[in-house]
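Undergrad: coordinates only, sequence not included:
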C-alpha cells in the first residue's frame, strides 16, 4: 500500500455544516448534503455550501488536551470551531491507541502529533453519522480500521475497505488491536440513530450525544451563594435523549426505556460527551442517567408509566 498523501484528496468537497467529505471535487456533482437534508440535522443560512481540506488546513488546527485526572484520555479539538464542533477522544491502552469519534480536519501536523508523541493510531470507533466526517482520510493516514454500526451504513458518503461494520443486533463489541483485547467496549444503544454507539473503558462512558449532556449536568448544587451546604434539587436532569439535537425532537419513552435496559448492565462512574465541557463524574452518574430517563418519560406525558418506579 502506498503511503498516505495529504494532498491527494485535499480538493474533495466537504460539507460546511456537518464536515462530511464527499468523493468528488466537482461542485456540480454534489449540490446538497444528504446528511444535512435529514430532519435530524439542518443547513445553516443562507444556503448549502461546501469547502475543501485545502481551505480548512489554512484556517484551522487540531489541539490535544489530556483529561486533567487521566492522561490516557486526550481530547482532540479543532480550533476555531469547524462544522458541528465535536471533539474526538484519543484513548491510550496497553495494546495501542483508539480514536473515539472523528474530526474533519486532518493534516500533517495532526498525523505527526499522534504518531510521534502518542504512539500512533490503531483503530477508530465512530458514534453516529453526524461525525463520519473524513473517516476514510484518517483510516488511510494511520492504516487502521474504522468501526461503524451496520445499521447506519446508508449514511456513508465515502466507502473504504478499512470500514468494519458492527453486526446488526449485536449490542457489545470488544475492540481489539492485532487480536489483543484493548479493554474497550463499543455498546450499541441506538436512539439518536439506529446504530448510535457509546464506548466504555476504565469505568468511563464516552457518550457523544447518544446521551445528550444538559447544561444542568454540571451545575454546582453542593453549596448555595453563601457557600453553605445544600442538596441537589429534585427533578433536575443530567441528560436528554434526543432523536434530533439541533431541532429539539425527543426520543419516545419506549426508546428511552429500551436504551436503559441495555445500559443498566454496565458499570460506569463518569460520562464524556461530544464537547469538552461535557464531562460528568461521580459515583452517582449511572443513577443520574436513570433519573434523567424517568424525568423525560414523565414530562412526555407518561406520569403513570411503571418505568418511573424503576430503581437503581
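TA: It's in. These figures come from a predicted structure and were not determined experimentally.

Undergrad: make it CA atoms for all contacts and neighbour counts henceforth
TA: OK.

Undergrad: mind listing the helices in this structure by residue range?
TA: Ranges of helices in the chain, per DSSP state H, are 34-37, 53-57, 108-112, 118, 135-142, 253-263, 285-299.

Undergrad: tell me which of the ones you listed sits nearest to residue 13.
TA: Comparison of the helices of the chain against residue 13 by Cα to Cα identifies helix 53-57 as nearest, at 7.9 Å.

Undergrad: hmm, who's touching that closest one?
TA: 10, 11, 12, 13, 14, 105, 106, 107 (Cα atoms under 8 Å, 6 or more residues apart in numbering).

Undergrad: what separates it from the chain centre, distance-wise?
TA: Its chain's average C-alpha position is 23 Å from that of helix 53-57, according to Cα atoms, centre = their mean, to the nearest Å.

Undergrad: mind listing what's buried along it?
TA: Residues 53, 54, 56, 57 are the ones in helix 53-57 that count as buried (16 or more other Cα atoms under 10 Å).

Undergrad: now swap in stretch 16-29 and tell me
TA: Using 16+ other Cα under 10 Å as the test for burial, stretch 16-29 gives 16, 17, 18, 19, 20, 21, 22, 25.

Undergrad: stretch 185-205 too?
TA: 185-201, 204-205.

Undergrad: equivalent analysis for stretch 56-70, please.
TA: 56, 57, 60, 61, 62, 64.

Undergrad: end-to-end on that stretch?
TA: Using Cα to Cα, to the nearest Å, one end of stretch 56-70 lies 31 Å from the other.

Undergrad: before we move on, what about stretch 201-211?
TA: Stretch 201-211: ends 17 Å apart by Cα to Cα.

Undergrad: residue closest to the middle of this structure?
TA: residue 208 (3.3 Å; Cα atoms, centre = their mean).

Undergrad: right, and residue 62 touches residue 77 too?
TA: Yes: under the contact definition of Cα atoms under 8 Å, residue 62 touches residue 77, with a separation of 5.4 Å.

Undergrad: one more to weigh against that first structure:
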C-alpha cells in the first residue's frame, strides 16, 4: 500500500452510525446503508468521521475466542461487529471487516503470516474493506454478486462470486445464506478450529443472549422479522451444512459444541412464532 493511497483512504468519509467507508469521494450528504430500512440514520442526524480519526481514538483488540483469533474496536464504534482471522495453509482469511485500520494491527497480522483473502457477509460489514485490502498488500475481497449494488467504488481487488457455494481454500467455503440481504454470506470452516467444523454466518443467523437460541431477521435494529418464504429459503441453505460451532457477529456471541442442533431448534421455534 503506497503512502498516498493510505493517506487518501484514511481521510474519506466514514459513517458514524454504521461505519461504512466511502472511497473515492471527499464528501457525502447521506449514507445509503443507513437510509435503508434494515439500518437507521442516527438520532442526532447523519454524522461523518474518517478512518484516521477513528484509529486515533480507538484500539483494535485481538483475542482468542474459542480457538479463533477475533478483532474488534475498543471502545465500541458504529455497529460494533467483530472480524475473524482464519488460519489456512497459504495465509489467513479475514472474515468480516472493521471501520478502521491501524499500523499496530497490520503489523500483528503480518507476524501471524499475513492475509491471503478478505471475505464479508453483507453490506453492513463492508466498512473499511478497501483500506484493509490495501494495507494487507492488495489482497482480494470476496463478496456475493447479489449485493454488488451496495459497493460504491471500483477496485481491482473486488471479486464477486455467484451461486450457493464458493471454495475459497481447501478447508473454507463461502455459502449463500439469503434473507437479511439477498447476497448474505456465511463462511464455513470445514475442519476447524475443532473437529466438526464451524459456521460464521454474519447476520443471516443472529445468536440470542442466552447463546442457545438463534433468530433470523430482515432488520435487527428496526425489528422487522424474516417472513415465512425467506425463512424456508434460508433453512434450505443451512440444512446441508455440517458444523459444530457457530461464531456470531458480536462479542461473546458464539455457540460452541452443539450449534447445528441449536440452530435447527431455533428454526422450529421461529416458525412457530410466525404462526402465532
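TA: Yep, it's here. Small disclaimer: the values here were computed from a predicted structure and weren't measured.

Undergrad: could you dump the buried residues of helix 53-57 of the first structure into TSV with distance to residue 123 of the first structure added?
TA: As requested, the buried residues of helix 53-57 of the first structure are exported to TSV (distance: Cα to Cα, whole Å):
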residue	distance to residue 123 of the first structure
53	22
54	25
56	24
57	23
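
Undergrad: follow-up on the earlier one: which of the helices of the first structure sits most buried?
TA: Highest mean neighbour count among these (mean count of other Cα atoms under 10 Å): helix 135-142, with a mean of 22.

Undergrad: tabulate the helices of the first structure (TSV), appending distance to residue 215 of the first structure.
TA: Listed next are those as TSV, based on distance: least, Cα to Cα, whole Å:
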stretch	distance to residue 215 of the first structure
helix 34-37	25
helix 53-57	30
helix 108-112	31
helix 118	32
helix 135-142	29
helix 253-263	20
helix 285-299	13
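
Undergrad: which one of those lies nearest to residue 151 of the first structure?
TA: Using Cα to Cα, the helices of the first structure put helix 34-37 closest to residue 151 of the first structure, at 14.9 Å.

Undergrad: give me the contacts around that closest one.
TA: 17, 18, 41, 42, 43, 129, 130, 155.

Undergrad: tell me, it lands on which residues of the second structure?
TA: Matched against the second structure by TM-score structural alignment, helix 34-37 of the first structure falls on residues 32-35.

Undergrad: average offset between the matching stretch and the first structure?
TA: For stretch 32-35 of the second structure, the mean deviation from the first structure after alignment is 0.4 Å (mean Cα distance after the TM-score superposition for the first structure).

Undergrad: the second structure: which residue goes with residue 239 of the first structure?
TA: By TM-score structural alignment, residue 239 of the first structure lines up with residue 214.

Undergrad: and that match, how far from residue 14 of the second structure?
TA: Relative to residue 14 of the second structure, and taking Cα to Cα, residue 214 of the second structure is found at 30 Å.

Undergrad: more neighbours, those two?
TA: Remark: of residue 214 of the second structure and residue 14, residue 14 carries more neighbours, 29 against 23, as counted by other Cα atoms under 10 Å.

Undergrad: for the nearest residue to that one once chain neighbours are set aside, which residues are in contact?
TA: The shortest distance from residue 14 of the second structure to any non-neighbouring residue, by Cα to Cα, 6 or more residues apart in numbering, is to residue 21 (4.3 Å). The contact partners of residue 21 of the second structure, by Cα under 8 Å, 6+ apart, come to 12, 13, 14, 15, 50, 51, 99, 126, 127, 128.

Undergrad: go with 10 Å
TA: By Cα atoms under 10 Å, 6 or more residues apart in numbering, residue 21 of the second structure lies in contact with 9-15, 31, 48-51, 98-100, 126-131, 152.

Undergrad: what of residue 136 of the first structure?
TA: Residue 136 of the first structure makes contact with 21, 143, 144, 145, 146, 157, 158, 159, 160, 161, 162, 163 under the criterion Cα under 10 Å, 6+ apart.

Undergrad: which one (most neighbours) among the residues you listed?
TA: For these, the largest number of neighbours (other Cα under 10 Å) sits with residue 21, at 29 neighbours.

Undergrad: can you tell me how far it sits from residue 97 of the first structure?
TA: 24 Å.

Undergrad: what do you get for residue 174 of the first structure?
TA: Using Cα to Cα, residue 174 of the first structure is found at 14 Å from residue 97 of the first structure.

Undergrad: those two: which is more packed in?
TA: residue 97 (22 against 14).

Undergrad: mind listing the strands for the stretch 201-312 of the first structure?
TA: Using DSSP state E, counting those that start in this stretch, the strands found in the stretch 201-312 of the first structure span residues 204-208, 212-213, 239-240, 242-244, 249-250, 270-273, 279-281.

Undergrad: show me what residue 282 of the first structure aligns to in the second structure.
TA: That one, residue 282 of the first structure, aligns with residue 257 by TM-score structural alignment.

Undergrad: counterpart of residue 87 of the second structure over in the first structure?
TA: In the first structure, residue 87 of the second structure lines up with residue 92, judged by TM-score structural alignment.

Undergrad: distance between the ends of stretch 143-161 of the first structure?
TA: Using Cα to Cα, one end of stretch 143-161 of the first structure lies 11 Å from the other.

Undergrad: likewise for stretch 1-14 of the second structure?
TA: Start-to-end, stretch 1-14 of the second structure (Cα to Cα) is 20 Å.

Undergrad: stretch 94-114 of the second structure too?
TA: Stretch 94-114 of the second structure has an end-to-end distance of 10 Å (criterion: Cα to Cα).

Undergrad: next: stretch 162-179 of the second structure.
TA: By Cα to Cα, the extent of stretch 162-179 of the second structure from end to end equals 16 Å.

Undergrad: next: stretch 167-187 of the first structure.
TA: The straight-line separation of the ends of stretch 167-187 of the first structure (Cα to Cα) is 12 Å.

Undergrad: which parts of that stretch are buried?
TA: For stretch 167-187 of the first structure, by 16+ other Cα under 10 Å, it's 171, 172, 175, 176, 182, 184, 185, 186, 187.

Undergrad: the residue nearest to the centre of the first structure matches what in the second structure?
TA: Taking TM-score structural alignment, the alignment pairs residue 208 of the first structure with residue 202 from the second structure.

Undergrad: got the contact list for that match?
TA: When contacts are counted by Cα under 10 Å, 6+ apart, residue 202 of the second structure touches 81-83, 95-96, 120-122, 124-125, 177, 180, 184-187, 247-250.
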